[in-house]
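Chemist: build me a model from this:
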Amino acid sequence: MYTINYTIISSRLPLFNHIPGVPKFGLSRIRQQLVGKSTRKMAWSSNKCEQGIESVSGIVRPATEVYADEAVEALRAGKVIAVPTDTLYGFACDACNIEAVNRIYEIKGRKHTSPLAICVGDVKDIGRFAVTDHLPIGLLEGLLPGPVTVVLTRGESSILEKSLNPGLDSIGVRVPDSDFIRMIARGSGSALALTSANLSGQPSSVDIKDFKSLWEHCTFVYDGGILPAGRSGSTVVDLTMLGKYKILRPGSAKEETVSILERHSLQEAGAIV
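Modeler: The predicted structure is shown next:
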């Protein structure tokens, strides 16, 4: 840490010496202001380093409303971005852009036989992409937004590209309890293909540093800090059957999810009653 030697400065800079007719306290204030600015600048630089806000390519942004329009434009241009959700960091793109979807599979090293979920901004949007009229009134609103993926039948009226998850007539849908991703999903006017931001088979990411080696494949990486939900991801529940449910992945909210399902009189598929 450097210190400021006012004796040396005063000998070289007349400004710091007393000028006749000028009150000495005025010069003291000048010194204080200069020192204050220097200290604040050093502190800001130190904080920036401590927070790990660094990116050679300049693609890292805070996950705030200020950058939502930028993210939407990237999605509309067929790009892949990384975003925080209420569980994990994920890679996202326009679900109706097959080239962008294929890019996500390439980034993750994932087999195309492994389906991708979609994310929408609000519960009311789900009906554009999947069949919901067989579900009890209020069920989806009870589960979402939150750390739950609901698996539903696409149906003939779905606007999803048939090339997304080919061979499957169902789709996993998320409405994360996370403002930033919901803002960009609404702004895109479409659904986002969404999958965890990691190499296939590797631990999920709760911090952007966890997938730093993959940043270069994204147009933007939006930093929402360290996510508190752990690495278990969302609870995945199959709701394609009338009056029944099936937990496909326990995830981070199994107990709460089952409680809501049973409150709406759904029974576990295969359970003896």
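Chemist: C-alpha only now, for contacts and for neighbours.
Modeler: OK.
Chemist: tell me which element residue 34 falls in.
Modeler: Per DSSP states H and E, residue 34 falls inside helix 24-50.
Chemist: quick one: buried residues of that helix?
Modeler: For helix 24-50, a neighbour-count test (16 or more other C-alpha atoms under 10 Å) marks residue 27 as buried.
Chemist: kindly report the same for stretch 190-209.
Modeler: 190-199, 204-208.
Chemist: please apply the same query to stretch 224-240.
Modeler: 224, 227, 229, 231, 233-240.
Chemist: between the buried residues of stretch 190-209, which is closest to residue 141?
Modeler: Closest approach between those and residue 141, by C-alpha to C-alpha: residue 191, at 18.1 Å.
Chemist: quick one: the closest one and residue 96 touch, right?
Modeler: Yes. Residue 191 lies in contact with residue 96 (C-alpha atoms under 8 Å); the separation is 7.4 Å.
Chemist: helices of the chain, residue ranges please.
Modeler: Remark: helices assigned in the chain by DSSP state H are 6-12, 24-50, 68-76, 98-108, 139-143, 179-188, 254-263.
Chemist: what's the closest of those helices to residue 122?
Modeler: Across the helices of the chain, residue 122 has its closest neighbour in helix 179-188 (7.3 Å, C-alpha to C-alpha).
Chemist: what packs against that closest one?
Modeler: Using 3 or more C-alpha pairs under 8 Å, 6 or more residues apart in numbering; DSSP states H and E, the elements in contact with helix 179-188 are helix 68-76, strand 81-84.
Chemist: show me what the last one is packed against.
Modeler: Spelled out, that is strand 81-84. Contacts defined by 3+ C-alpha pairs under 8 Å, 6+ apart place strand 81-84 against helix 68-76, strand 89-94, helix 179-188, strand 220-223.
Chemist: now show me the structure for the sequence below, then we'll compare the two:
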Amino acid sequence: MAQYFEIHPDNPQPRLLKQAVALLQKGGVLAIPTDSSYALVCQLDDRNAVDRLRRIRQVNDKHHLTLLCRDLSELANYAIVDNKQYRLMKLATPGPYTFILDATKEVPRRVSHPSRKTIGLRVPDRKGTQMLLELHGAPLLATTLIAPGESEPMNDPQAIRARWEHEIDAVIDAGACPLEPTTVLDLTPMGAGDEPAVLRQGAGLLDRIGL
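Modeler: You can find the predicted model right below:
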């Protein structure tokens, strides 16, 4: 039975989020709100939790998973980033953008794209999620919470609990999320002097970052 943490969207309670972090550290998979939709998250370095996350979401190893980070200071451990790429991301974070970058050797092979060796990365603009990441002290691996056979992400925390209560360890309820997905930008072409590739136009505005 999944635990249920109801937190205030603007003043999240650290006591509840510490309990959620304890579940993550024990190998838990949680449903959490972000600035685009609810997401499934787990620890990056926990093989069993990553496998569970993929099974719940029913995606294979070719599906890009995303690192949720507090800020860009954690970038260098997980992605290879040049100055031009960093300046673009600095304009866009925190916010509803996902960046595809070349992964470093610190990223386990099982969570990077198998053929391209890339990783998705985002810095969400949501207070509860930011506090969760701060208390955890490291990025979390995430995927949008979309039920198998559906195309739209789930947005109602009560419905998420009812649907997944025997498969996940907890739901963090901070109210509904926007249902518009992140804008996905592949920044790897910038390493060769080309422009970033827009893989998906979502909530993140391109003119905000000069594209």
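Chemist: picking up where we left off before, which of the helices and strands packed on helix 179-188 of the first structure sits most buried?
Modeler: strand 81-84 (a mean of 28; mean count of other C-alpha atoms under 10 Å).
Chemist: mean deviation of that one from the second structure?
Modeler: In the superposition with the second structure, the average deviation recorded for strand 81-84 of the first structure is 0.5 Å (mean C-alpha distance after the TM-score superposition for the first structure).
Chemist: contact partners for the most centrally placed residue in the first structure?
Modeler: Nearest to the mean C-alpha position of the first structure, counting by C-alpha atoms, centre = their mean, stands residue 84 at 1.7 Å. Going by C-alpha atoms under 8 Å, 6 or more residues apart in numbering, residue 84 of the first structure touches 63, 90, 178, 180-181, 222-224, 227.
Chemist: so which of those wins on neighbours?
Modeler: Among the contacts of residue 84 of the first structure, residue 181 has the most neighbours (other C-alpha atoms under 10 Å), with 30 neighbours.
Chemist: name the nearest residue to the aligned residue in the second structure for it, sequence neighbours excluded.
Modeler: Here residue 181 of the first structure is matched to residue 129 in the second structure, going by TM-score structural alignment. Of all residues not flanking residue 129 of the second structure in the chain, residue 34 sits nearest, at 6.4 Å (C-alpha to C-alpha, 6 or more residues apart in numbering).
Chemist: can you tell me what the one you found aligns to in the first structure?
Modeler: So residue 34 of the second structure corresponds to residue 85, using TM-score structural alignment.
Chemist: from residue 98 of the first structure, how far out is that match?
Modeler: Distance, residue 85 of the first structure to residue 98 of the first structure, by C-alpha to C-alpha, to the nearest Å: 22 Å.
Chemist: rewinding a little: save the helices of the first structure as CSV, and put in distance to residue 149 of the first structure too.
Modeler: Below are the helices of the first structure laid out as CSV (distance: least, C-alpha to C-alpha, whole Å):
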stretch, distance to residue 149 of the first structure
helix 6-12, 64
helix 24-50, 35
helix 68-76, 22
helix 98-108, 19
helix 139-143, 9
helix 179-188, 15
helix 254-263, 10
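Chemist: pull the most distant pair out of the buried residues of stretch 190-209 of the first structure.
Modeler: Within those, 190 and 207 form the most distant pair, 26.5 Å apart (C-alpha to C-alpha).
Chemist: residues in contact with the nearest residue in space to residue 14 of the second structure that is not next to it in sequence?
Modeler: Distance criterion C-alpha to C-alpha, 6+ apart; nearest residue to residue 14 of the second structure, sequence neighbours excluded, is residue 131 at 7.5 Å. When contacts are counted by C-alpha under 8 Å, 6+ apart, residue 131 of the second structure touches 12, 14, 17.
Chemist: in the first structure, what residue corresponds to the last one?
Modeler: In the first structure, the position corresponding to residue 17 of the second structure is occupied by residue 68, as judged by TM-score structural alignment.
Chemist: how close does the nearest residue to its match once chain neighbours are set aside sit to residue 48 of the first structure?
Modeler: Take residue 68 of the first structure and drop its neighbours on the chain: the residue closest to it by C-alpha to C-alpha, 6+ apart is residue 184, 5.8 Å away. Noted for residue 184 of the first structure: a distance of 27 Å to residue 48 of the first structure, by C-alpha to C-alpha.
Chemist: over to residue 86 of the first structure?
Modeler: Going from residue 86 of the first structure to residue 48 of the first structure by C-alpha to C-alpha gives 25 Å.
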